[in-house]
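Asker: prediction below, plus the sequence it came from.
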Amino acid sequence: MKTIENVDVREIRRKLGLNQSQFWSKIGVTQSGGSRYESGRNVPRPVQALLRLVHIEQIDLNKIRKDDFEVIEYLRAHKSEMFKNLKKEAKAKKKEK
């Protein structure tokens, strides 16, 4: 059984009382794919992140809006620029003191 962040995926599924199909379909993984992960195949990082969000943090992916994705993409595209601006502002405030 593969683990994510030292947590047994199969154990999480069993504690939630879900069969493989119910558990894995919530994050877009087929039952057979989920079975392979539970049997020892490495779980890719994006799948690990989805497992954490959906089954541990109880976030309903159906409630995430398109606007949320657009904000995330904007932040990714402009993060280096934003960090530079924040550093400049911090230095300016430090000099004022």
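Answerer: Noted; the coordinates are in hand.

Asker: use CA for all of it now, contacts and neighbours both
Answerer: Noted.

Asker: is N42 located within a helix, as I assumed?
Answerer: No: looking at N42 with DSSP: H, G, I helix; E, B strand; the rest coil, it is coil, so not inside a helix.

Asker: for E96, grab the count of nearby residues.
Answerer: 7 (other CA atoms under 10 Å).

Asker: structure two is appended below for comparative analysis:
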Amino acid sequence: MKLFEKITNPREIRRKLGMNQQEFWTKIGVTQSGGSRYESGRDMPKPVRELLRLVHMEQVDLSKVKREDFEIVEYMKRAHADLYKSMKKAVRSAHKETGSNVH
């Protein structure tokens, strides 16, 4: 899924994860009633779509992510592109070996 891509059915994502509306939407800072409106077809703002993608589809634990983490990644991409690519490849390989979906 591309950054800010239209999420057509958040209810389907929530059900596949086996979560109720309160659990699902609260995890990204949306009220249950707001989430219910999105599940009924109301357009989601881009930031909400991206949070949904990161938290529920990419399985990113936002409580563990710090600004410094992004700064390190950007620095590594810029200053040590080969090392970054090598590490990215190693992580993908490890996920395949363990069957993990976590990014």
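Answerer: Cool, got the structure. All values derive from a computational prediction rather than experimental measurement.

Asker: would you give the TM-score for this superposition?
Answerer: Scored against TM-score structural alignment, normalised by the length of the first structure, the superposed chains reach a TM-score of 0.63; 70 aligned residues with a CA RMSD of 2.2 Å.

Asker: figure out the helix or strand that the residue nearest the centre of the first structure lives in.
Answerer: Central residue of the first structure (CA atoms, centre = their mean): A49, 2.8 Å from the mean position. Assigned by DSSP states H and E, A49 of the first structure belongs to helix 45-51.

Asker: have a look at how far, on average, that helix is from the second structure.
Answerer: For helix 45-51 of the first structure, the mean deviation from the second structure after alignment is 0.5 Å (mean CA distance after the TM-score superposition for the first structure).

Asker: centre of the chain to that helix, how far?
Answerer: Put simply, helix 45-51 of the first structure sits 5 Å off its chain's centre (CA atoms, centre = their mean, to the nearest Å).

Asker: what do you get for stretch 82-97 of the first structure?
Answerer: Centre-to-centre, stretch 82-97 of the first structure and its host chain are 31 Å apart (CA atoms, centre = their mean).

Asker: got the buried residues for stretch 37-56 of the second structure?
Answerer: 38-39, 44, 48-54, 56 (16 or more other CA atoms under 10 Å).

Asker: residues contacting the helix holding A49 of the first structure, please?
Answerer: Among residues not part of helix 45-51 of the first structure, those counted as contacts by CA atoms under 8 Å, 6 or more residues apart in numbering are 4, 27.

Asker: stretch 13-23 of the second structure now?
Answerer: The contact list for stretch 13-23 of the second structure, computed with CA under 8 Å, 6+ apart, reads 24, 31-32, 35-36, 56.

Asker: try it again at 7 Å.
Answerer: Under the criterion CA atoms under 7 Å, 6 or more residues apart in numbering, residues 24, 32, 35 lie in contact with stretch 13-23 of the second structure.
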